[in-house]
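**Student:** Show me the folded form of this:
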Amino acid sequence: MNRREAIQRVAMLIGGSVVGANLFLEGCTRPASKDVATLFEADSTNFLGDLAEAILPKTSTPGAKEAGVGEFIPVMIRDCYDKVDQDAFLKGLSEVDDRANKDFGKKFQELSKEEQLQFVNTYDKEAGEYQKARKEGDANHFFHLLKQLTLTGFFTSEVGMTQALRYVKIPGKFDGNYPYKKGERAFA
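**Tutor:** Next up is the predicted model:
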């Protein structure tokens, strides 16, 4: 049973129609534009995973690539971002290898871990400056979008929730005055 059938059955059970169900269902089935569809190809998801890994590398906890962030990003770009940000993301992504070639003389995936870190730190600084000067209606900076999606994808993944954050399968009651010890991981 798919989502559409489930909503239709629930609507029939409650004896009416679900207001806005068509709009809700259309949002779930929106096709990707031809350009965005290329993000779903294996080479693209691998490349996105490597970029995300440079932002959030493996340490004592798994990195972004292991959390499946490379597969998460295309879905979010397709389903959650408007055309302006989609275009900015695609343009920025297409320029990564050119920029790596210019700065280091090789493609991004050929860079050492230290060079990748230096590369993303430079991009992060540039994105921060761009975002501060950005006007209403302008596209977000490519790296700003990439970093947001990397962090969101990682910390909402099973790996991020159970291994990077402090996971309590069955938590106790809420205690708003729980003592914090410096260096503790956040709860998932």
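**Student:** Every contact and neighbour count from this point should use C-alpha atoms.
**Tutor:** Will do.
**Student:** For the protein, which segments count as helices?
**Tutor:** Along the chain, counting by DSSP state H, helices occupy 3-13, 21-28, 34-37, 42-55, 69-80, 83-104, 113-133, 142-155, 158-159.
**Student:** Quick test: name the residue nearest the centre of the chain.
**Tutor:** By Cα atoms, centre = their mean, the mean C-alpha position of the chain lies nearest to Leu149, the distance being 2.2 Å.
**Student:** measure the closest residue to that residue other than its chain neighbours to Asn101 for me?
**Tutor:** Once flanking residues are discounted, Leu149 sits nearest to Ile73: 6.1 Å by Cα to Cα, 6 or more residues apart in numbering. Distance of Ile73 to Asn101, given as Cα to Cα, to the nearest Å: 24 Å.
**Student:** ok, those two, which is more surrounded?
**Tutor:** Shown here are Ile73 and Asn101; by other Cα atoms under 10 Å, Ile73 has more neighbours (24 against 15).
**Student:** if we can go back for a sec, so which of the helices of the chain comes closest to Ala188?
**Tutor:** helix 142-155 (8.5 Å; Cα to Cα).
**Student:** Tell me how far Leu93 lies from Val36.
**Tutor:** In terms of Cα to Cα, Leu93 sits 11 Å off from Val36.
**Student:** Go ahead and confirm the residue nearest to the centre of the chain touches Glu71.
**Tutor:** No - contact between Leu149 and Glu71 fails when scored by Cα atoms under 8 Å: they sit 10.9 Å apart.
**Student:** Now the second one, please; I'll put the structures next to each other:
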Amino acid sequence: MTDISQIDRRSLLSTALMLVGATAAAGLSPEAFAKAAAGPKPFLDPASFTLLSAIADTIIPKTDTPGAVDAHVPAKFDALLVNWASPEHRVMLAGAMAEIDRLAMDKEVKRFVELAPDQRKELLAAYDIASLKPVPRTDKLTGMRAMMAGPSVANPGYAKLKELIVLLYYYSEEALTTELVYEHVPGGWTPSVKATPETRNTGGLGLF
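**Tutor:** Predicted structure coming up:
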């Protein structure tokens, strides 16, 4: 997972690519993304949606390229809660957001959305490091699930929240047209090319 205290687009991209296997194992299919793009009735109430938007904007802010809010990540995330997430996942993800808000109240006596961008980043950076600290795995996975499982971390709820924000961003039209090169699959084969400041990685649901 990426330390957002030193966040940049390429490190986030590396994170997203590492998470592809874990996401496929969790059942987040192209169909789920398609449903997310046209989600019906919102799942989150307005206050929770505003909190989600502030968290997403802190993880992937707008720079010289669009940020998570520009890519409509909060709306797509909400639609995943409606169309894809199990009741357990909904509780876990909502709890992760609420915990960030409680942390802001404890430390700054303000809601997370009320903090200045620099304050949000500082608070979330420390929380990110603590939450994504590797811990021994307690579940016993076998076969394909063991191969595809992501790392075991101290706060799985926050890890899933961040994972979905990053993936929804990098599978968005905004990211695919400004930071990645989209190649429709099936298509021509291109050998691996090292990511440098002069190159753009290939992205798209064909990774599945």
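**Student:** one step back: give me the distance between the alignment partner in structure 2 of the residue nearest to the centre of structure 1 and Ala85 of structure 2.
**Tutor:** Alignment note (TM-score structural alignment): Leu149 of structure 1 maps to Leu164 of structure 2. Per Cα to Cα, Leu164 of structure 2 is found 11 Å from Ala85 of structure 2.
**Student:** Same check on Asn155 of structure 2?
**Tutor:** Asn155 of structure 2 is 18 Å from Ala85 of structure 2, by Cα to Cα.
**Student:** before we move on, what about Asp64 of structure 2?
**Tutor:** Taking Cα to Cα, one finds Asp64 of structure 2 at 32 Å from Ala85 of structure 2.
**Student:** So for those two, which sits in the more crowded spot?
**Tutor:** Ala85 (19 against 7).
**Student:** Residue in structure 1 paired with that one?
**Tutor:** In structure 1, Ala85 of structure 2 lines up with Tyr81, judged by TM-score structural alignment.
**Student:** Check Val181 of structure 2 too.
**Tutor:** Per TM-score structural alignment, Val181 of structure 2 is aligned with Arg166.
**Student:** His72 of structure 2 -> structure 1?
**Tutor:** Using TM-score structural alignment, the partner of His72 of structure 2 in structure 1 is Gly68.
**Student:** Now do the contacts for the residue lying closest to its match once chain neighbours are set aside.
**Tutor:** Closest residue in space to Gly68 of structure 1, ignoring its immediate chain neighbours: Gly49 at 7.2 Å, by Cα to Cα, 6+ apart. When contacts are counted by Cα atoms under 8 Å, 6 or more residues apart in numbering, Gly49 of structure 1 touches 64-65, 68-71.
**Student:** Kindly provide the distance from Ala16 of structure 2 to Arg10 of structure 2.
**Tutor:** As judged by Cα to Cα, Ala16 of structure 2 and Arg10 of structure 2 stand 10 Å apart.
**Student:** Then Ala56 of structure 2?
**Tutor:** 17 Å.
**Student:** Looking at the two now, which is surrounded by more residues?
**Tutor:** Between Ala56 of structure 2 and Arg10, Ala56 has the larger neighbour count (other Cα under 10 Å), namely 24 against 15.
**Student:** quick one: whatever residue of structure 1 lines up with that one and Arg4 of structure 1, what's the gap?
**Tutor:** Correspondence of Ala56 of structure 2 to structure 1, assessed by TM-score structural alignment: Ala52. Distance of Ala52 of structure 1 to Arg4 of structure 1, computed by Cα to Cα: 33 Å.
**Student:** before we move on, what about His144 of structure 1?
**Tutor:** 34 Å.
**Student:** of these two, who's got more company?
**Tutor:** Neighbour totals were compared for His144 of structure 1 and Arg4, and His144 leads with 19 against 15 (other Cα under 10 Å).
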